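Enquirer: Predicted model, plus sequence, below.
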Amino acid sequence: MTGRKALVLTLALLIFCLALTPQASALTVKPGKPSEYRPRETLSVSGVATPNTAVSIQLFDPEGRLVVSGQAFTDDEGYFEVESLYVFTVGDPEGNWKIKVYDPVAGEYAETTVKLTYEGADIEPPNLVIVLEPLKPKYGKELIIIRVLSDQPLKTRPLITVYQYNMPKPVRLEAYNETEDYTVWNTTYTPNPEYEGPAMIEVIAEDQAGNIGKAVLTFTVEVEPEWVKPVKKLEERVTRLENRTSAIENQLKSLTEQLQGLQATLNSQFAILTAKISDLGERLQANQQMTYIAVGVGAAALALVVFLIVRLRKATVTEIPTEETAPTPET
């Protein structure tokens, strides 16, 4: 009887142990979606293995490199699921990625593949530009308007951080949207005058596709001492006087050039007039000589005429007969 009891007890214990031992199920694995994946999409995995067991899961890229290695636990029915096994990033190689699952109880492996493609994916980060108003080489304790311009609509507020030289902690600023397309954002900042020297503004922003862009702008913080203000005012007055003096000098130079031009014109006109007067004098002198000649010729002609008249008269008186000498007519 004792031997039978021992045998029955052993069989009962064996049956109990077998009942507690997990029963192996056919190992399966599948991705969250059978279609292609693109950068920034999340890969999830589910499957069936031995109930209440830890299965190992590995992910290999197209070049065969191990990217993820982890575990998942099955439930009472053998089902397991990993909602975020891996998030594909820009820079991951395109091609087929292998998911490999191992069930240590069943001693089985199962695998499947998913494809990563960049086709149709927006992977360009936003181009960010930082603009300061007013635009100056140096800033004191004054209000500065900081504008962030993006070539793509932003998904969230840009993160704006200001760093000043030797300042223990940077300053985080909250930006506000200016446009309906979320491409222009602004905020304000007043430099801390206790930390003069170089300063930097850093902007980090994410676009609608999840691309991260970054921009940096440097400026200088320099606070003027009180004694500099009157000196600066004096310098401004001196500068204004210099500008006025320079303007007067330019006017005098212009007048001098005009006078020189006028003098050159007068000299030219005077030379022309002198030449004309000289020519006129020569003509007058020539005309005077001709007049003298004409007068002389006229006088000579007149004397000749008088001479001829006198001779003619003499000849006439000689030829006229008188009564005493008149011939006696013949009978």
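Expert: Yep, it's here.

Enquirer: okay, CA-based contacts and neighbour counts for the rest of this
Expert: Will do.

Enquirer: what about the residue nearest to Asn177 when sequence neighbours are not counted, neighbour count?
Expert: Distances taken as CA to CA, 6 or more residues apart in numbering put Trp185 closest to Asn177, at 4.5 Å, once the chain neighbours are dropped. By other CA atoms under 10 Å, 20 other residues sit near Trp185.

Enquirer: so Trp185 sits in a helix?
Expert: No. Applying DSSP: H, G, I helix; E, B strand; the rest coil, one finds Trp185 to be strand, outside a helix.

Enquirer: could you show me where the helices are in the stretch 201-331 of the chain, in order?
Expert: 228-319 (DSSP state H, counting those that start in this stretch).

Enquirer: now the strands for the stretch 1-150 of the chain?
Expert: In the stretch 1-150 of the chain, the strands defined using DSSP state E, counting those that start in this stretch lie at 28-31, 42-48, 54-60, 66-73, 79-87, 95-103, 108-116, 128-133, 138-139, 144-150.

Enquirer: what about versus this one:
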Amino acid sequence: MAPTPDRARGAEASPGRRRAASRSGRRVAVGRRSFTSTMAALDALAVAGAQVSVHVDDLDRGSAVLVGDDYVSLPIAGLGVVPLLVEVAAQIDQNRLDPYEVVDRTSLPAVAGPGTWQHLAAPSLPVVDLAVLAASTGDALAANALLARIGLPAVRVRLEQLGLSRSAMMDAFRDRRGPDDAPHVALGATREYARLFADLVNSRVVTPAVSAQVSEWLSHGHDLSLAASVTGLDPFAHEGDEHGLLFLNKTGRGDGVRAEAGVLAGPRAGVSYALTVCFDDLSIAHRLRAHDAFRVLGLELMEYVF
């Protein structure tokens, strides 16, 4: 995967940052460990025909330390739910949405995607519980219920307000996509999602209250199988880690799609990151190669923050 200059931020980035980007599409902060193993893993995937996009920011320095094709919009599956959660939290904060309003799943088309609600006896849940399910378990039915309540146009407006010009939520989750359906749930650029997660932990998304609420929902995320697999955290209870590790993330999974964005902070540094890999899911070996690249990134992120 060839290094890519920081195109879309050229107008707002400092001259020093633009010079750094021009010298190396993936630059590591001075005195910190490099991401050479990650670059090698992603290059190997790209040579094999995968589409790869990655972006890592140092939260303290406010600068990119790893960049590769981060401006490209790729399918991101369930990762695209994050702007929906932001809009839900914003409407609750503005008293436009009752957090305890009950939504009935019987009014929604059935979807056999990931999640828990479809296996529960309770046919109705309040909005806040649906947000927890969508954030923590990637619950497709819960996300669809929130989207039906909020409306896709509101999410698109929120994306524009957040400055996510290369990202979009296109549709609800579906078991099958016909010719009249959008081809994907969501598209996203890793540059924008890494920045979104940095803004969440820095209380810059809509309001500090909205940032805190969305961060809390995401902090319960159960999917630590990609980049987060090397953290050693308990997937079901990883708040207040005794080793001083701060972590939140959201993953996206689809046919031939793996995506993850998040924040990882330790005693030495903090980073926001996003990685998307779109590949031909022809065999378990193809899938495991993609997963291995996430784990390599996770390991080097851990080395960076510790």
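Expert: Perfect, thanks for sending it. The shown structure was predicted, so the numbers you read here are calculated from the model rather than taken from an experiment.

Enquirer: quick one: TM-score?
Expert: Remark: TM-score between the superposed chains equals 0.21 [TM-score structural alignment, normalised by the length of structure 2]; 107 aligned residues with a CA RMSD of 6.7 Å.

Enquirer: thinking again about what came up before, distance of the residue nearest to Asn177 of structure 1 relative to Thr161 of structure 1?
Expert: 14 Å (CA to CA, to the nearest Å).

Enquirer: next one: Ile201 of structure 1
Expert: Distance of Ile201 of structure 1 to Thr161 of structure 1, computed by CA to CA: 6 Å.

Enquirer: So for these two, which sits in the more crowded spot?
Expert: Using other CA under 10 Å, the more surrounded residue of Ile201 of structure 1 and Thr161 is Ile201, with 19 against 16.

Enquirer: And the more buried one, how far from Tyr176 of structure 1?
Expert: Ile201 of structure 1 sits at a distance of 16 Å from Tyr176 of structure 1 (criterion: CA to CA).

Enquirer: same thing with Leu255 of structure 1?
Expert: If you measure Leu255 of structure 1 against Tyr176 of structure 1 using CA to CA, the figure is 59 Å.

Enquirer: out of the two, which sits in the more crowded spot?
Expert: A direct count of neighbours by other CA under 10 Å for Leu255 of structure 1 and Tyr176 places Tyr176 higher, at 15 against 12.

Enquirer: mind checking how far that one is from Thr187 of structure 1?
Expert: In terms of CA to CA, Tyr176 of structure 1 sits 6 Å off from Thr187 of structure 1.

Enquirer: Likewise for Lys233 of structure 1?
Expert: In terms of CA to CA, Lys233 of structure 1 sits 32 Å off from Thr187 of structure 1.

Enquirer: and if you look at Phe80 of structure 1?
Expert: Distance from Phe80 of structure 1 to Thr187 of structure 1, by CA to CA: 48 Å.

Enquirer: circling back: Leu259 of structure 1: which of the strands of the stretch 1-150 of structure 1 is closest?
Expert: Taking CA to CA, strand 138-139 is the member of those nearest to Leu259 of structure 1, at 47.7 Å.

Enquirer: Does that closest one pack against any helices or strands, and if so which?
Expert: Strand 138-139 of structure 1 sits against strand 212-221, with contacts defined as 3 or more CA pairs under 8 Å, 6 or more residues apart in numbering; DSSP states H and E.

Enquirer: ok and the strand it packs on relative to strand 144-150, angle-wise?
Expert: Here the directions of strand 212-221 of structure 1 and strand 144-150 differ by 160 degrees (axes from the mean of the first three to the mean of the last three CA atoms, to 10 degrees).

Enquirer: Tell me which residues of strand 212-221 of structure 1 come out buried.
Expert: Going by neighbour count (16 or more other CA atoms under 10 Å), the buried part of strand 212-221 of structure 1 is 212-215, 219-221.

Enquirer: Can you name the two of these that sit furthest apart?
Expert: Longest distance between any two of these is 29.0 Å, between Ile212 and Val221; criterion CA to CA.

Enquirer: which parts of stretch 109-116 of structure 1 are buried?
Expert: Of the residues in stretch 109-116 of structure 1, 109-111, 113-116 count as buried by neighbour count, 16+ other CA under 10 Å.

Enquirer: any idea how far Ile92 of structure 2 is from Pro15 of structure 2?
Expert: According to CA to CA, Ile92 of structure 2 and Pro15 of structure 2 sit 40 Å apart.

Enquirer: okay, the two: which has more neighbours?
Expert: Taking neighbours as other CA under 10 Å, Ile92 of structure 2 and Pro15 compare with Ile92 leading, 18 against 11.

Enquirer: in which helix or strand would I find the more buried one?
Expert: helix 81-93 (DSSP states H and E).

Enquirer: other SSEs contacting that helix?
Expert: Under the contact criterion of 3+ CA pairs under 8 Å, 6+ apart, helix 81-93 of structure 2 touches helix 127-136, helix 140-150, helix 152-161, helix 208-218.

Enquirer: Pick the most buried one from those helices.
Expert: With neighbours defined as mean count of other CA atoms under 10 Å, these peak in mean count at helix 127-136, which reaches a mean of 24.

Enquirer: Now do that helix and helix 140-150, the angle between them.
Expert: Going by the same axes, to 10 degrees, helix 127-136 of structure 2 makes 130 degrees with helix 140-150.

Enquirer: name the helices or strands packed onto helix 127-136 of structure 2?
Expert: With contacts taken as 3+ CA pairs under 8 Å, 6+ apart, helix 127-136 of structure 2 sits against helix 81-93, helix 140-150, helix 208-218.

Enquirer: So for Gln51 of structure 2, which of those helices sits nearest?
Expert: helix 81-93 (21.2 Å).

Enquirer: Helix or strand next in line after that closest one, which one?
Expert: strand 102-104.

Enquirer: Next, the buried residues of that following strand.
Expert: In strand 102-104 of structure 2, counting by 16+ other CA under 10 Å, buried: Val103.

Enquirer: elements contacting it?
Expert: strand 124-126.

Enquirer: Just give the closest residue to Ala154 of structure 2, not the sequence neighbours.
Expert: Of all residues not flanking Ala154 of structure 2 in the chain, Glu87 sits nearest, at 7.4 Å (CA to CA, 6+ apart).

Enquirer: which residues of structure 2 fall in strands?
Expert: 51-58, 63-68, 74-75, 102-104, 124-126, 168-169, 186-188, 246-254, 257-265, 270-278 (DSSP state E).

Enquirer: If you count contacts, what does the first one end up packed against?
Expert: Packed against strand 51-58 of structure 2, as judged by 3+ CA pairs under 8 Å, 6+ apart, are the following elements: helix 36-47, strand 63-68, helix 190-201, strand 270-278.
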